[in-house]
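Peer 1: predicted model and sequence below, questions to follow.
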Amino acid sequence: MLSIEAHGLTKEFKVYQSRPGLTGAFRDLFSRQYRIIRAVDSINLEISEGEMVGYIGENGAGKSTTIKMLTGILQPTAGQLKVNGFDPHREREKFVKTIGVVFGQRSQLWWDIAVQESFRLLQKVYQIPADQYKKHLDRMIEVLDIGSLLDQPVRKLSLGQRMRCELAASLIHRPSLLFLDEPTIGLDVLVKENIRQFLKEINREFGTTILLTTHDLSDIEALCSRVVMLDQGKIIYDGSLTQLRTMWGGNKKVHLEMEQEVMLIDLEARTDGLGVSWEKRGPRQYTAHLRNGETTVSEVLSRLVQHVPIQEMQIEEASTEEIVRKIYSEGMTVA
């Protein structure tokens, strides 16, 4: 079953365009010119229940506009959209009870009251039965380690403490779909890892569908097996991270340190026909350059291990961040 189903989803904005110079400014007082900007351009997106999907793109690519349509904040200009079986804009009152939202730079907690009071207010808003509320909240308090924060006003929390409380607040009504927009922005490594582990746990335990938008691609690598890439309002890639690396990761490098010096000609002979070129970096250090898609590391090693004394090995490949940067900087078409 699909949590998100969008076909031809489009959003256009009418933007005021000023004329240059003093004369132009005077004319604008009486007649204004406008242009149409298409922020999201006829995208098709299907996300199944229980999936964890990364939604990425440069600033201005249309990510935030898409999220606002998916959460019912904006009404699409054109296209069909169903989220959890609802039209997010027209059936908003019923729909919002099925989703949770965390925006890294905005708070859904009340700034001047204790965290637990914010939780109680949300309980009333979502009309959650007391026994169900307590059981679920106790579980989140334990996993997120926020028990010591409940009596503190939100304004006194650090960013990492507040984000853990924000996550608890977004999940207090057990939504089946969670939208995360930059959930780990500005957090230290340990807090990031705790939040990632929590998200994995709720996905595994409750089957919560998660759509994650972020500029920190380490979040995507840690949580998502599927990534959707947006550019100028269009989806340019929708698939697995593994496939993205295979298609656009470039050549892998295998750095080897031998127990004794080996002739390059011997290494080339052992790996003949595999699409490998060799480089000597030191007395016993060698690098195998694997041409993309022609061979694998295991195939190369299987040719070497019985005949060449390998002491240490390191595999070097492009990170997801490097691949995405390359795609955007070179204007590649991925899909």
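Peer 2: Now that the structure is in, tell me what you want to look at.

Peer 1: alpha carbons only for contacts and neighbour counts from here, please
Peer 2: Noted.

Peer 1: pretty sure Gln69 sits in a strand.
Peer 2: Not Gln; residue 69 is Met. No - according to DSSP: H, G, I helix; E, B strand; the rest coil, Met69 belongs to no strand; its state is helix.

Peer 1: count the neighbours of Gln314 for me.
Peer 2: For Gln314, the neighbour count with other C-alpha atoms under 10 Å is 10.

Peer 1: so it, which state does it fall into?
Peer 2: Quick answer, by three-state DSSP: Gln314 is strand.

Peer 1: and the strands in the chain, which stretches?
Peer 2: With DSSP state E, the ranges of strands along the chain come out as 2-17, 33-48, 52-57, 78-83, 99-103, 177-181, 209-213, 226-231, 234-240, 252-258, 276-280, 285-290, 310-316.

Peer 1: and those strands: which comes nearest Met163?
Peer 2: strand 99-103 (8.5 Å; C-alpha to C-alpha).

Peer 1: reformat the strands of the chain as JSON lines; add distance to Arg90.
Peer 2: Listed next are the strands of the chain as JSON lines, based on distance: least, C-alpha to C-alpha, whole Å:
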{"stretch": "strand 2-17", "distance to Arg90": "15"}
{"stretch": "strand 33-48", "distance to Arg90": "20"}
{"stretch": "strand 52-57", "distance to Arg90": "24"}
{"stretch": "strand 78-83", "distance to Arg90": "11"}
{"stretch": "strand 99-103", "distance to Arg90": "15"}
{"stretch": "strand 177-181", "distance to Arg90": "18"}
{"stretch": "strand 209-213", "distance to Arg90": "21"}
{"stretch": "strand 226-231", "distance to Arg90": "26"}
{"stretch": "strand 234-240", "distance to Arg90": "25"}
{"stretch": "strand 252-258", "distance to Arg90": "50"}
{"stretch": "strand 276-280", "distance to Arg90": "58"}
{"stretch": "strand 285-290", "distance to Arg90": "53"}
{"stretch": "strand 310-316", "distance to Arg90": "50"}
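
Peer 1: so which of those comes closest to Cys165?
Peer 2: Closest among the strands of the chain, using C-alpha to C-alpha: strand 99-103, at 10.3 Å.

Peer 1: what lies in contact with that closest one?
Peer 2: 71, 166-167, 170-171, 175-183 (C-alpha atoms under 8 Å, 6 or more residues apart in numbering).

Peer 1: compute the inter-axis angle for it and strand 177-181.
Peer 2: 10 degrees (axes from the mean of the first three to the mean of the last three C-alpha atoms, to 10 degrees).

Peer 1: another one to put next to it:
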Amino acid sequence: MVEGFIELAGVEKVFDVHRRKGFLRRERCRVRAVDDISFSVPRGEMVGYIGPNGAGKSTTIKMLTGILTPSAGRLRVAGIDPSRDRTKLAHRIGVVFGQRTSLWWDLPLRDSYKLVRRMYRIPDVRYRANMERCVDLLDLGALLDVPVRQLSLGQRMRGDIAAALLHDPEVLYLDEPTIGLDVVSKAKVREFLREVNARQGTTVLLTTHDLTDIEQLCKRVMVIDHGRLVYDGGLSGLHAVGESERTLVVDLERELPPIEDVPGARTVKVEGPRQWLAFATGASAAPIVAAVAERYPLVDLSVREPDIEDVIAKMYAEGRTAPR
């Protein structure tokens, strides 16, 4: 394994779970959440870590932060064993869990940041500079005096990301950072992450179900399923392995027979005047859109990206998982 800033070698995590068996009896089962995972992430790289629900993504992040201890294997972040020296590591990492906040619910956003400053003992000059940068890039100026409980999900998420970066962490773990956000909020979060990675060289490990996050932010993607790493490489390679397809949704002026004369696309569904055309993920949508617009009475159209769970499901169903 290549030496990296984040290193996992043969890492496993097994949980003991008690399940009811009959009316009064319970039996203990062993659930393998992470199964012999090995990978290395160089300093400054932004990597997508994706997979279906229950695949082991969050468990991996929790081991990387020291919240959970591996059952087997070797794990290091910046040369530190997270489970053995969690306090030391905490000053070098930032964590954002999309489904829960690290902010204080009843305090204004500004006061939450002041508490973060005291917790990490951030020097005044660095704190003011980081606050100014985060507030500007994440558009938080009007929200600083608003209690966290009154913030929308998108506003709170931007606030959480700022809190995770106030102490200049070397590594940023993002677990579903754009979940439930609107298009504008997602764009702001993505632009901010690009800025942080480019200007400060922050290493970013991003878990998400939104494939657009990965496409816009990451050159490298790792896929985990049933606790095992099944792919590690470029996004184009993942689509090639899974033979994924994008979908062009076409709204016509009236109901017509399925569209069949557009090169590179095939109609997969028809409902009244709406038709769905599938085409290869690596292909450009422009010539397909132009052909449809030229030959058919078009009202509206949109392009839908493939769902990562569908890509992985197809990989498994047809036995095309990439070598580890």
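Peer 2: Ah, there it is. Fair warning: this is a prediction, and the values are worked out from it, not measured in the lab.

Peer 1: TM-score for the pair, please.
Peer 2: Overlay of the two chains. TM-score (TM-score structural alignment, normalised by the length of structure 2): 0.80; 284 aligned residues with a C-alpha RMSD of 2.9 Å.

Peer 1: before we move on, back to that, tell me which of the contacts of strand 99-103 of structure 1 is nearest to Leu264 of structure 1?
Peer 2: Glu182 (48.1 Å).

Peer 1: residue in structure 2 matching that closest one?
Peer 2: Aligning on TM-score structural alignment places Glu182 of structure 1 opposite Glu176 in structure 2.

Peer 1: ok, now Ala130 of structure 1?
Peer 2: By TM-score structural alignment, Ala130 of structure 1 lines up with Asp124.

Peer 1: how far away is that match from Leu89 of structure 2?
Peer 2: Distance, Asp124 of structure 2 to Leu89 of structure 2, using C-alpha to C-alpha, to the nearest Å: 22 Å.

Peer 1: show me which of the two is the more surrounded one.
Peer 2: Taking other C-alpha under 10 Å, Asp124 of structure 2 and Leu89 do not tie; Leu89 has more neighbours (22 against 10).

Peer 1: leaving out sequence neighbours, find the closest residue to the more buried one.
Peer 2: With C-alpha to C-alpha, 6 or more residues apart in numbering as the criterion, Leu89 of structure 2 has its nearest non-adjacent residue at 6.4 Å, and that residue is Pro82.

Peer 1: quick one: neighbours of the aligned partner of the one you found in structure 1, just the number.
Peer 2: Under the alignment (TM-score structural alignment), Pro82 of structure 2 maps onto Pro88 of structure 1. Pro88 of structure 1 has 23 neighbours, counted by other C-alpha under 10 Å.

Peer 1: isn't Pro88 of structure 1 up against Lys68?
Peer 2: No - checked against C-alpha atoms under 8 Å, the pair Pro88 of structure 1 and Lys68 is beyond contact range at 9.6 Å.

Peer 1: which ones are touching Arg190 of structure 2?
Peer 2: By C-alpha under 8 Å, 6+ apart, the contact list for Arg190 of structure 2 reads 213, 216-217.

Peer 1: ok, now how distant is the residue nearest the centre of structure 2 from Cys218 of structure 2?
Peer 2: Taking C-alpha atoms, centre = their mean, the centroid of structure 2 lies closest to Thr208, which sits 2.3 Å from it. Separation of Thr208 of structure 2 from Cys218 of structure 2 (C-alpha to C-alpha) stands at 12 Å.

Peer 1: also Leu172 of structure 2?
Peer 2: Leu172 of structure 2 sits 14 Å away from Cys218 of structure 2 when distances are taken as C-alpha to C-alpha.

Peer 1: neighbour-wise, which of those two wins?
Peer 2: Higher neighbour count among Leu172 of structure 2 and Cys218: Leu172, with 24 against 20, using other C-alpha under 10 Å.

Peer 1: out of the contacts of strand 99-103 of structure 1, who's nearest Ile141 of structure 1?
Peer 2: Checking the contacts of strand 99-103 of structure 1 one by one against Ile141 of structure 1 (C-alpha to C-alpha), the nearest turns out to be Leu167, at 10.4 Å.

Peer 1: now that closest one: how far from Val101 of structure 1?
Peer 2: As judged by C-alpha to C-alpha, Leu167 of structure 1 and Val101 of structure 1 stand 8 Å apart.

Peer 1: need the longest helix for structure 2.
Peer 2: What stands out as the longest helix in structure 2, according to DSSP state H, is helix 183-200.

Peer 1: chain center to that one: distance?
Peer 2: 13 Å (C-alpha atoms, centre = their mean, to the nearest Å).

Peer 1: which residues touch the match of Glu182 of structure 1?
Peer 2: Counting by C-alpha under 8 Å, 6+ apart, Glu176 of structure 2 touches 97-99, 206-209.

Peer 1: where exactly do the helices run in the stretch 201-324 of structure 2?
Peer 2: For the stretch 201-324 of structure 2, the helices defined by DSSP state H, counting those that start in this stretch occupy 211-217, 235-242, 286-295, 308-317.

Peer 1: so which of those gets nearest Trp105 of structure 2?
Peer 2: The nearest among the helices of the stretch 201-324 of structure 2, by C-alpha to C-alpha, is helix 211-217 at 27.4 Å.

Peer 1: how much space between the residue lying closest to Gly141 of structure 2 once chain neighbours are set aside and Leu205 of structure 2?
Peer 2: Excluding the flanking residues, the one nearest Gly141 of structure 2 by C-alpha to C-alpha, 6+ apart is Val135, at 5.7 Å. Distance of Val135 of structure 2 to Leu205 of structure 2, computed by C-alpha to C-alpha: 23 Å.

Peer 1: repeat that for Phe39 of structure 2.
Peer 2: Counting by C-alpha to C-alpha - Phe39 of structure 2 and Leu205 of structure 2 are separated by 12 Å.

Peer 1: what does Ile67 of structure 2 give?
Peer 2: Applying C-alpha to C-alpha, the value for Ile67 of structure 2 to Leu205 of structure 2 is 16 Å.

Peer 1: before we move on, what about Lys114 of structure 2?
Peer 2: 26 Å.

Peer 1: of these two, which one has the most company?
Peer 2: Between Lys114 of structure 2 and Leu205, Leu205 has the larger neighbour count (other C-alpha under 10 Å), namely 22 against 13.

Peer 1: counterpart of the more buried one in structure 1?
Peer 2: In structure 1, Leu205 of structure 2 lands on Leu211 (TM-score structural alignment).

Peer 1: ok, that match - contacts?
Peer 2: So Leu211 of structure 1 contacts 52-55, 177-180 (C-alpha under 8 Å, 6+ apart).

Peer 1: again, 10 Å this time
Peer 2: 4, 47, 51-55, 67, 101, 177-181, 224, 227-228 (C-alpha atoms under 10 Å, 6 or more residues apart in numbering).

Peer 1: thank you, goodbye.
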